[in-house]
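# Just need the structure, nothing else, for what follows:
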Amino acid sequence: MFQSLRYPIFLVLSFFALASVATAESEQSKEQLLIQRMGYYQQYSNPSVPWYFLAAVDKYERNIQQVRNDLKKREGPIALQFSDAFWVGDLNPVKNDRLSSAISFFGGNGMDGSGDGKADLENNDDLMLTLSNYLIKYGHSENDFKKALKDYYVRDEAVRQIMIIAQIYQHFETLDLDQHAFPLPVGNDYSYRSTWGSSRGWGGRRMHEGTDLYASYGVPVRSTTYGVIEVMGWNDFGGWRIGIRDIHNTYHYFAHLSHFNKGVKEGHIVEPGMIIGYVGSSGYGKKGTSGKFPPHLHYGMYKFNGRIEWAYDPFPSLKHWEIEDRKAM
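Below is the predicted model:
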């Protein structure tokens, strides 16, 4: 009997062993990638262009590539992409010119960071030197950085999101900011299910853009992410609400709070698990309205793709974060 079970047991154990190794290798490769990425940022930073400015632009480019079908997804440590016109110069007749001397002659921005005499759009060193040099031309202040971003990206929202990413990187002094937390302490009583797309009637017919987590009044509400408190105050629909923007161009929306944590203010930087408020039933009316529905946290997630921002279902993320928090108990 035991002889017949030997091979299945061996195979099962081997499967879990391989899965553990794969997970460890994945974590190791991620760590190595972040180290490599930071190496580029530090190498091409200078007193006028700190590393977190370079990191923020590169991160923004990576973010929009992940959610846009019209953009090439650049693999590897650096995600920067530039248009041919920006790279070689508007008047350059050779639109795919890679000769750095010719690019310079025609007023292009592409530079040779690797020392091979070419300014290559696929070379990480060339991309990083080009970005750093472009930013240096504008000056060394934060306003100069904003002006450089505005001239390149045009959209104010793109500039604002990049500035937030830079602010977060500067504060935490690391690129490893992908950890998250479930918005309610998992030791408390609560319940939730997927209600994405359900109809809502107050204020006009609309769809439900989030997940409702039901809990008792006063249960702590926690930040789910590293980010900046972008919005904080009253909204007739959401009542007392807080909006947090993270480094992934994602806006995290916490609504129907009873009150805020006194220690947090608009513009503050937060991290996963930090208490930002408490469960309530505020909203659906003028300022101070409460009690029109059972106490719960409405949690929503919105993604900016460089052009528009849209809501998406937060339920899968919530389930994942809940599992991870329970494992850590």
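
# rest of the way, CA atoms for contacts and neighbours
Noted.

# Can you point out the buried residues in stretch 153-171?
Applying a neighbour-count criterion of 16 or more other Cα atoms under 10 Å, the buried positions in stretch 153-171 are 157-159, 161-170.

# And the helices in the stretch 1-150 of the chain, which stretches?
2-43, 51-67, 84-88, 100-105, 124-136, 142-153 (DSSP state H, counting those that start in this stretch).

# Take those and write them to TSV, including distance to residue 296.
Conversion of these to TSV gives the following (distance: least, Cα to Cα, whole Å):
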stretch	distance to residue 296
helix 2-43	35
helix 51-67	30
helix 84-88	50
helix 100-105	59
helix 124-136	46
helix 142-153	39
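
# Out of these, flag the one nearest residue 112.
Proximity to residue 112, assessed across the helices of the stretch 1-150 of the chain by Cα to Cα, is greatest for helix 124-136 (5.0 Å).

# ok, back up a step: ok, which pair from the buried residues of stretch 153-171 is furthest apart?
The widest separation within the buried residues of stretch 153-171, taken as Cα to Cα, falls between 157 and 170 and amounts to 19.9 Å.

# picking up where we left off before, nearest to residue 271, of the helices of the stretch 1-150 of the chain?
Shortest distance between residue 271 and the helices of the stretch 1-150 of the chain, using Cα to Cα, is found for helix 51-67: 17.8 Å.

# Which ones among the buried residues of stretch 153-171 map onto helices?
157-159, 161-170 (DSSP state H).

# Could you report the neighbour count for residue 127?
For residue 127, the tally of surrounding residues (other Cα atoms under 10 Å) stands at 26.

# before we go on, could you also do this sequence so I can check it against the first one:
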Amino acid sequence: MVISLSAQTLTYGAETNQEEDEKKLMSLYTKVEAITNIPWYVLAAVDQYERNVRHSRKDIPKAEGLIEIFIKPEVWAGPLNPNKEDKNPRSIGLFGGIGEDGDGDDLAELTNDEDVLYSFANYLRSYGTDMENLKIGLWDYYQRDKTVGIILGHMKLYKKFGHLNLAQHSFPVPLNHNYSYKNTWGDARGWGGRRIHEGTDIFANYGVPVKSTCYGVIEMKGWNRFGGWRVGIRDIDNTYHYFAHLNGFADGLQTGQIVEPGQLIGSVGSSGYGPPGTSGKFPPHLHYGLYKDNGRTEWSFDPFPHLKSWERAERQKKK
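Below is the predicted model of the structure:
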């Protein structure tokens, strides 16, 4: 299965103009922020998380509008409401549903962008508007620590950069260095037990710089007996970028840090296959892997076509 990591982070049910859609989304986020005091970047982070979940699963219907926050009909209308398609805000409220009228037409519609965003913001507001209480509200809604962590990472990115277009990518090593790679995803590996190779190996000399491939937040940094010194970065697409067998890390690099495409994160090495500090058991190379989270689980997918695309795009820029 090929997972899209194109330059279009925001993808919708129909072919639309990305820039216009981003303007409309930002307008919705800031409008609801003004009414509810829930920061726009919180709403954007939840919406983006849900957008990526919807596009990686088949058990959730496609969104009919720009807002892709999925609220189950029984949660919207109320668990004891006999009418799961209820659009009356008053009866919905009586049955404990979270659906509300966001655009002033006296209807609470699951297919209405303003109604959905306003209702979810009001749900969060019931916990409070400070970050600690917002975290509690998110956990109560999703009941999954990883989901809350991913959304918090999205929040950090949107808050720092102040806009929605964070889909750019970079090839992980500089093009002016000698390197080589081929598609090795899925090949057999034997050290530590039989397993498949969940990534692409980019062979290069010791010390060749390793760059972030995306806008993201560092989720993991340290030693792994398989990957040696490694870094894990979560991007705005709920995708985890894994860099392993490093020779070392960039100065000051730490978990929770925001990085940008092309930012130095470490250098090529041959660490791993043993206790901390083990090195030299194989030729120096960068192991680069991609993992997708769909709200339930996370799985590896082939990074090779994306590496080729990013490499090609960078070469075009240099011409």
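
# hang on, the earlier thing: need the ones in helices among the buried residues of stretch 153-171 of the first structure in a markdown table (columns: distance to residue 307 of the first structure).
Written out in a markdown table, the entries for these read as follows (distance: Cα to Cα, whole Å):
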| residue | distance to residue 307 of the first structure |
| --- | --- |
| 157 | 8 |
| 158 | 8 |
| 159 | 12 |
| 161 | 12 |
| 162 | 14 |
| 163 | 17 |
| 164 | 17 |
| 165 | 17 |
| 166 | 20 |
| 167 | 22 |
| 168 | 22 |
| 169 | 23 |
| 170 | 26 |
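
# Grab the longest strand from the first structure for me.
Determined from DSSP state E, the single longest strand within the first structure is strand 250-260.

# Would you mind giving the residues in the second structure matched to that one?
Against the second structure, the aligned range for strand 250-260 of the first structure is residues 239-249 (TM-score structural alignment).

# Would you mind pulling the contact partners of that stretch?
Applying Cα atoms under 8 Å, 6 or more residues apart in numbering, the external contacts of stretch 239-249 of the second structure come out as 206-207, 213, 227-235, 265-272, 284-293.

# can you tell me which residue in the first structure aligns to residue 192 of the second structure?
In the first structure, residue 192 of the second structure lands on residue 203 (TM-score structural alignment).

# so is the residue mapped onto residue 203 of the second structure from the first structure in a helix, a strand, or just coil?
With TM-score structural alignment as the criterion, the equivalent of residue 203 of the second structure in the first structure is residue 214. The three-state label given to residue 214 of the first structure by DSSP: H, G, I helix; E, B strand; the rest coil is strand.

# ok, residue 214 of the first structure touching residue 295?
Yes. Counting by Cα atoms under 8 Å, residue 214 of the first structure touches residue 295, with 6.3 Å between them.

# more crowded one of the two?
Neighbour count, other Cα under 10 Å: between residue 214 of the first structure and residue 295, residue 295 has more, with 23 against 20.

# what residue of the second structure takes the place of the more buried one?
For residue 295 of the first structure, the aligned residue in the second structure is residue 284 (criterion: TM-score structural alignment).

# That match is in contact with residue 201, isn't it?
No. Residue 284 of the second structure sits out of contact with residue 201 when judged by Cα under 8 Å, with a separation of 9.7 Å.

# And for the equivalent of residue 41 of the second structure over in the first structure, the neighbour number?
With the correspondence set by TM-score structural alignment, residue 41 of the second structure lines up against residue 52 in the first structure. One way to gauge burial is a neighbour count; for residue 52 of the first structure, by other Cα under 10 Å, it gives 24.

# Please tell me how far residue 52 of the first structure sits from residue 124 of the first structure.
Distance, residue 52 of the first structure to residue 124 of the first structure, using Cα to Cα, to the nearest Å: 17 Å.

# ok, now residue 273 of the first structure?
Using Cα to Cα, one gets 36 Å for the distance from residue 273 of the first structure to residue 124 of the first structure.

# Could you find the closest non-adjacent residue to the residue nearest the centre of the first structure?
Closest to where the C-alpha atoms of the first structure average out (Cα atoms, centre = their mean) is residue 248, at 1.2 Å. Once its chain neighbours are removed from consideration, residue 248 of the first structure has its nearest residue in residue 63; the separation is 5.9 Å (Cα to Cα, 6 or more residues apart in numbering).

# which residue in the second structure lines up with the one you found?
Here residue 63 of the first structure is matched to residue 52 in the second structure, going by TM-score structural alignment.

# which SS class is residue 299 of the second structure?
With three-state DSSP as the criterion, residue 299 of the second structure was assigned strand.

# Distance check, the counterpart of it in the first structure against residue 252 of the first structure.
Matched by TM-score structural alignment, residue 299 of the second structure corresponds to residue 310 in the first structure. Applying Cα to Cα, the value for residue 310 of the first structure to residue 252 of the first structure is 12 Å.

# Which residues are in contact with each of these two?
Any residue near both residue 310 of the first structure and residue 252 by Cα under 8 Å, 6+ apart counts here, and that gives residue 302.

# Which residue of the two possesses the greater neighbour count?
More crowded of residue 310 of the first structure and residue 252, by other Cα under 10 Å: residue 252, with 23 against 12.

# Could you check how far that one is from residue 30 of the first structure?
25 Å.

# Kindly report the same for residue 177 of the first structure.
For residue 177 of the first structure, the distance to residue 30 of the first structure (Cα to Cα) stands at 12 Å.

# Could you do residue 47 of the first structure as well?
Counting by Cα to Cα, the separation of residue 47 of the first structure from residue 30 of the first structure is 28 Å.

# neighbour count winner among these two?
In terms of neighbours (other Cα under 10 Å), residue 30 is the more surrounded of residue 47 of the first structure and residue 30; the figures are 13 against 8.

# After alignment, which residue of the second structure pairs with the more buried one?
Here residue 30 of the first structure is matched to residue 18 in the second structure, going by TM-score structural alignment.

# And residue 324 of the first structure, by the same measure?
Checking with TM-score structural alignment, residue 324 of the first structure has residue 313 as its match.

# Repeat that for residue 96 of the first structure.
Residue 96 of the first structure maps onto residue 85 in the second structure, with residues paired by TM-score structural alignment.

# Give me the neighbour count for its match.
15.

# From residue 70 of the second structure, how far out is it?
Applying Cα to Cα, one obtains 15 Å for the distance of residue 85 of the second structure from residue 70 of the second structure.

# Equivalent analysis for residue 112 of the second structure, please.
Taking Cα to Cα as the criterion, residue 112 of the second structure is separated from residue 70 of the second structure by 12 Å.

# ditto for residue 52 of the second structure
Counting by Cα to Cα, the separation of residue 52 of the second structure from residue 70 of the second structure is 11 Å.
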